[in-house]
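**Q** everything below, folded, please.
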Amino acid sequence: MSVHLPFENTYVRLPDRFYARIAPTPTTAPRLIRLNRPLAADLGLVAAMLESSEGVDVLAGNRVPEGADPVALAYAGHQFGQFVPQLGDGRAILLGEVVGRDGVRRDIQLKGAGPTPFSRSGDGRASLGPVMREYLVSEAMNALGVPTTRALAAVVTGERVIREEILPGAVLTRVAKSHVRVGTFQFFAARGDIEGIRLLADHVISRHYPQVRAAAQPYLALLEAVVTAQAALVAHWMSIGFIHGVMNTDNMSIAGETIDYGPCAFMDGFDPEQVYSSIDRGCRYSYGNQPRIAQWNLARLAETLLELIDADGTAAVEQAKVAINGFSTHFEASFIDLMRRKLGLGSARDGDLDLVKSLLGTMAQARSDFTLTFRHLCAAAGGEDAALRGLFTGPAKIDAWLAGWRERLATEGGDDAERAARMRQANPLFIPRNHRVEEAIRAGIANDFGPFERLSAVLARPYDNQPESAAYARPPKPDEVVLSTFCGT
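**A** The predicted model follows:
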């Protein structure tokens, strides 16, 4: 069966200083772990073709399909606050772009496809664990309605990679609206390449924000659009207890998608200062710090655009400041809108943000499970408080909060059962809990992908009760708690 992917490549029309042309490095004995058949269909791709031996060769990097133009993208970035002028795709190769059935153009990239000119002495490979983690978490995020890169396929290579130990190698086929990052703009700014920044900005406008073309100041409007998209994205993370783990500027997508699932995690017990990443020793990217860091990253983007925003440097700085300061307003509006849905509130009233903050403060004191607190709140909307109260030791404070919440609900009226049903569509029961992800990874490394398949199926329906899978909703036992997550590079 011949392999044909309907590529239409626009990024490679940019000058060659934007990327390095490089073919994937073939692997020894690739084997498909999982193909995301629904995503393949959405992209207009034939699943049977991708599952064939020729298709698996494409997904592993052993065959470059017709129409592909493989490149590794150049970018820079602030990593934990320290600027690195050249990073780039050190283990990822963009094959090309496809236009899906929805009319949206998306990149298809192989992650773990071998060394590139940006590898900085790395092997360019990925180990199986991080590939499985990114597949599970990115697809769970999509099911939760969070803008995200997607996982089209995971392949084991038949080779071993050396990290802290010797591990099976793997390749992830990642799908994204774009792989342009804040760090991509920083790459050109660090070189004083204003024309490069202009070309990149024009590309981003054309592909992601065409509505800003007609603005009086399109590059300022671009900055404002990215600020709005990132504020909404981070608000969504916060509403589900997600911690990205490594919010460097090179891990921040201009398209407003969650990208680069390294040491990411979902919280169990709620703690605003929670950090899982083993490399975040200063707690820079803790749960509660994520809005501040996102705004800081966007300020770095603004710095690269100043000469395009206004020829008058002082005026450019002032206009950029207004755009960056608008992040807080956009974030708060998105966050309170999401939280109203989670609390069953159908209208906006003064005091709603205080009600949310009071609940989160009560949860933090009790370290109550983030996901189950909100899920059990759905039952409490119908008067069933036992499950929710059981998450709190000495439930007097949650009882007091419930009284205030019910007073707020009473101002809206409505049917309790209908409200509870709506809340269940805003409060997931199933998330990729760290211990379940680790369980699937350990089994996969031992060549048992049953737990990975079962967890994938559960996470595809996060809002459904799924009584046969109730164990996947439970928090970890004390000996199952995962305290650290790892990047995998």
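**Q** all contacts plus neighbour counts: C-alpha atoms, from now on.
**A** Will do.
**Q** was I right to think residue 65 contacts residue 5?
**A** Yes - under the criterion of CA atoms under 8 Å, residue 65 makes contact with residue 5 at 6.9 Å.
**Q** between the two, which is the more surrounded one?
**A** Neighbours per residue (other CA atoms under 10 Å) separate residue 65 from residue 5, with residue 65 holding more: 22 against 19.
**Q** who are the contact partners of residue 419?
**A** Contacts here follow CA atoms under 8 Å, 6 or more residues apart in numbering; on that basis residue 419 touches 344, 381.
**Q** spatially central, which residue of the chain would that be?
**A** In the chain, the residue lying closest to the centroid (CA atoms, centre = their mean) is residue 258, at 2.5 Å.
**Q** pretty sure that one sits against residue 147.
**A** Yes - judged on CA under 8 Å, residue 258 makes contact with residue 147 at a distance of 6.1 Å.
**Q** and for comparison, fold this next one:
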Amino acid sequence: MTAFTVQHSLFDLGSFFTQPASPKAVQAPQWIAFNQTLAEQLQLPAELHATQTGLSVWSGNHVPEWAKPRAHAYAGHQFGNLVPQLGDGRALLLAEIIDKHGKHWDVQLKGAGPTPFSRGGDGRSAIGPVLREYLLSESMFVLGVPTTRALAAVASGELVFRDQGGVPGAVFTRVASSHLRIGSFQFASLHGGAEKVKQLADYAIARHYPELQDRTGIERYLAFLHAVAMKQAELISQWLRVGFIHGVMNTDNTSICGETIDYGPAAFLDSYHPQKVFSSIDRRGRYAFSSQPAIAQWNLARLAECLLPLLTVAPESNDEASAKAARENAIAVATRVLDEYSARAQALWLSTMASKMGIEHAQAEDDTLIQDFLVVLQTHDVDYTQAFWQLANELIENSGESASGESVLVEPTAPAASLFAKPDDYLAWRQRWLQRLSDNQRSVHDTVNAMRSVNPALIPRNHRIAEAITEVEESGSLKRFYTLLNAWKTPYHMPTSELELELYQAPSKAEEVQRTFCGT
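**A** Below you'll find the model as predicted:
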């Protein structure tokens, strides 16, 4: 095995961007989960796996020689309101590890105690948010959505005190391509000006966008903004594909690498409602499901504002008019990138949704067909995941009759029509859809397989995650957590086992989770 390799490149930028912080030992650490496959990818030494030494390290009770724990400084717009300084209030970046493919990963402890940015908080995490992030991030990974990963989860053996009183605590080890956020650039701009923004941008380019290294001047930073924007467009299209709602798309939760990061109030759609919100504090629906593409653009505009000094050509003269013209030109070129994001996001939405419907080559006119299907789902309160999974069954002979209007049949082998108690609207749309599929060059069999590859049957449903959290909080049992973690590893195959059939089901009205919480 290749030698375990670490770096500390972000730390090397100096104390402006990170502050030293040491984890605070916990009383009685116990394993919750350890990601053996990811550990092997990272080439972690065996003693850092699910061992006593590993337990000591991933609980924060022992800082190994290769680790240099520091907290990252960043600012951010939270629900549209700028907070000049946030930073890692309960997270410590240990090191940058190079995996067996040569890719660099940040390894971070969450819930390991206070940092210089804790703002009076205890820096701890309750066990519920740890279980949620572990299940969600690993599910997103197998769903094919860019995401941070879960390496380890450790129960602290201590209580943390929140509004609901004392609850069990835990420490989570997160692995990410980077923990740089748009908020990182906002912090640099607010507190260090153009010089610090340039330093951070050059670092981000060298580490995450090395193909831009040879570019110089304005072109270099404009290309960086464009690259980040395109990554965001790709990420949001994947969120929409699987019905994911991030819940708190603040600029400090927007990775410049295009990965899903920070799973506080995140959740998946059950019944399709475009304005669905889960976050307990998103009372105005800022981060609703269908608003996510526009919010990503808003966040990118904040990054563009930080980069404006680097996109501004120095005027030939020092008069006010020349300076104003230079700035206006910088705004114009940045705005073009934001417009390109919008066009790319729309194109990806069209192609992604068309692929979910089995359409081989998306056309502009398919937008109406797609939108009309979503309206039918919303009108009839039909589950998003089940509707797309069972849509493929409409193409399979002998898949069953349409719903009679008296009952709703929810089985993974049933046609989508059976999801509708009153299917007339759907059946009218279905005829248009089948006519559109007649343009496909591939066989029905290949179309079904293509639909199966982008439409999951199993998603980490909110009420199932809530069951696992409740079980461990009330009885200390992790049985349900492990059951879900294993079952959700294969989301794209036909559910056949008793457990898979159970997990395929949408929640009843009584089971629906209406609100999720950040857990800070």
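**Q** report the TM-score for the pair.
**A** Here the TM-score for the pair of chains, by TM-score structural alignment, normalised by the length of the first structure, is 0.97; 486 aligned residues with a CA RMSD of 1.4 Å.
**Q** ok so, going back, which position in the second structure aligns with the residue nearest to the centre of the first structure?
**A** By TM-score structural alignment, residue 258 of the first structure lines up with residue 260 in the second structure.
**Q** mind listing what that match touches?
**A** Residue 260 of the second structure neighbours (CA under 8 Å, 6+ apart): 145-148, 235, 254.
**Q** do the same with residue 257 of the first structure
**A** Contacts for residue 257 of the first structure (CA under 8 Å, 6+ apart) come out as 147-149, 176-177, 233.
**Q** likewise residue 298 of the first structure?
**A** 182, 227, 324.
**Q** measure the mean distance from the longest strand anywhere in the first structure to the second structure post-superposition.
**A** Counting residues, the longest strand found in the first structure (DSSP state E) is strand 150-162. Aligned to the second structure and superposed, strand 150-162 of the first structure gives a mean residue distance of 0.5 Å (mean CA distance after the TM-score superposition for the first structure).
**Q** save the contacts of residue 298 of the first structure as TSV, and put in secondary structure and distance to residue 483 of the first structure too.
**A** Shown next, in TSV, are the contacts of residue 298 of the first structure (DSSP: H, G, I helix; E, B strand; the rest coil; distance: CA to CA, whole Å):
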residue	secondary structure	distance to residue 483 of the first structure
182	helix	30
227	helix	32
324	helix	34
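**Q** how about residue 152 of the second structure, nearest residue that isn't a chain neighbour?
**A** residue 34 (4.4 Å; CA to CA, 6 or more residues apart in numbering).
**Q** how many neighbours does the one you found have?
**A** Neighbours of residue 34 of the second structure (other CA under 10 Å): 21.
**Q** do the same with residue 242 of the first structure
**A** As a burial measure, residue 242 of the first structure scores 20 neighbours (other CA under 10 Å).
**Q** quick one: map it onto the second structure.
**A** Checking with TM-score structural alignment, residue 242 of the first structure has residue 244 as its match.
**Q** thought its match was touching residue 272?
**A** No - using CA under 8 Å, residue 244 of the second structure is not in contact with residue 272, being 11.2 Å away.
**Q** shared neighbours, these two?
**A** Contacts common to residue 244 of the second structure and residue 272, judged by CA under 8 Å, 6+ apart, are absent.
**Q** and for residue 258 and residue 147 of the first structure, which residues touch both?
**A** residue 233.
**Q** that older thread, residues contacting the residue nearest to residue 152 of the second structure?
**A** Going by CA under 8 Å, 6+ apart, the list of residues near residue 34 of the second structure reads 49-50, 151-153.
**Q** what is the nearest of those residues to residue 482 of the second structure?
**A** Nearest to residue 482 of the second structure out of those is residue 153 (CA to CA; 12.3 Å).
**Q** surely that closest one and residue 32 touch.
**A** Yes - here residue 153 of the second structure reaches residue 32: they are 5.2 Å apart, a contact under CA under 8 Å.
**Q** residue in the second structure matching residue 291 of the first structure?
**A** So, by TM-score structural alignment, residue 291 of the first structure is matched to residue 293.
**Q** and that match, how many residues sit next to it?
**A** Applying other CA under 10 Å, we find 22 residues neighbouring residue 293 of the second structure.
**Q** do residue 165 of the second structure as well
**A** 8.
**Q** roughly how far does it sit from residue 159 of the second structure?
**A** Residue 165 of the second structure sits 9 Å away from residue 159 of the second structure when distances are taken as CA to CA, to the nearest Å.
**Q** who wins on neighbours among the contacts of residue 257 of the first structure?
**A** Within these, neighbour counts (other CA under 10 Å) peak at residue 149, which reaches 27 neighbours.
**Q** excluding its backbone neighbours, what's nearest it?
**A** Sequence neighbours aside, residue 176 is the residue nearest to residue 149 of the first structure in space, at 4.6 Å (criterion: CA to CA, 6+ apart).
**Q** which one in the second structure is aligned with the one you found?
**A** For residue 176 of the first structure, the residue aligned by TM-score structural alignment is residue 176.
**Q** could you check how far that match is from residue 44 of the second structure?
**A** With CA to CA as the criterion, residue 176 of the second structure and residue 44 of the second structure are 15 Å apart.
**Q** contacts only, for the residue nearest to residue 149 of the first structure.
**A** By CA under 8 Å, 6+ apart, the residues touching residue 176 of the first structure are 106-108, 148-150, 257.
**Q** name the next helix or strand following the one helix or strand residue 436 of the first structure maps to along the chain.
**A** When elements are assigned from DSSP states H and E, residue 436 of the first structure belongs to helix 434-445. Following helix 434-445 of the first structure in sequence order, the next helix or strand is helix 450-459 (DSSP H and E).
**Q** and that next one, which stretch of the second structure?
**A** Using TM-score structural alignment, helix 450-459 of the first structure pairs with 479-488 in the second structure.
**Q** how about the strands in the stretch 151-300 of the first structure?
**A** For the stretch 151-300 of the first structure, the strands defined by DSSP state E, counting those that start in this stretch occupy 166-176, 242-243, 265-266.
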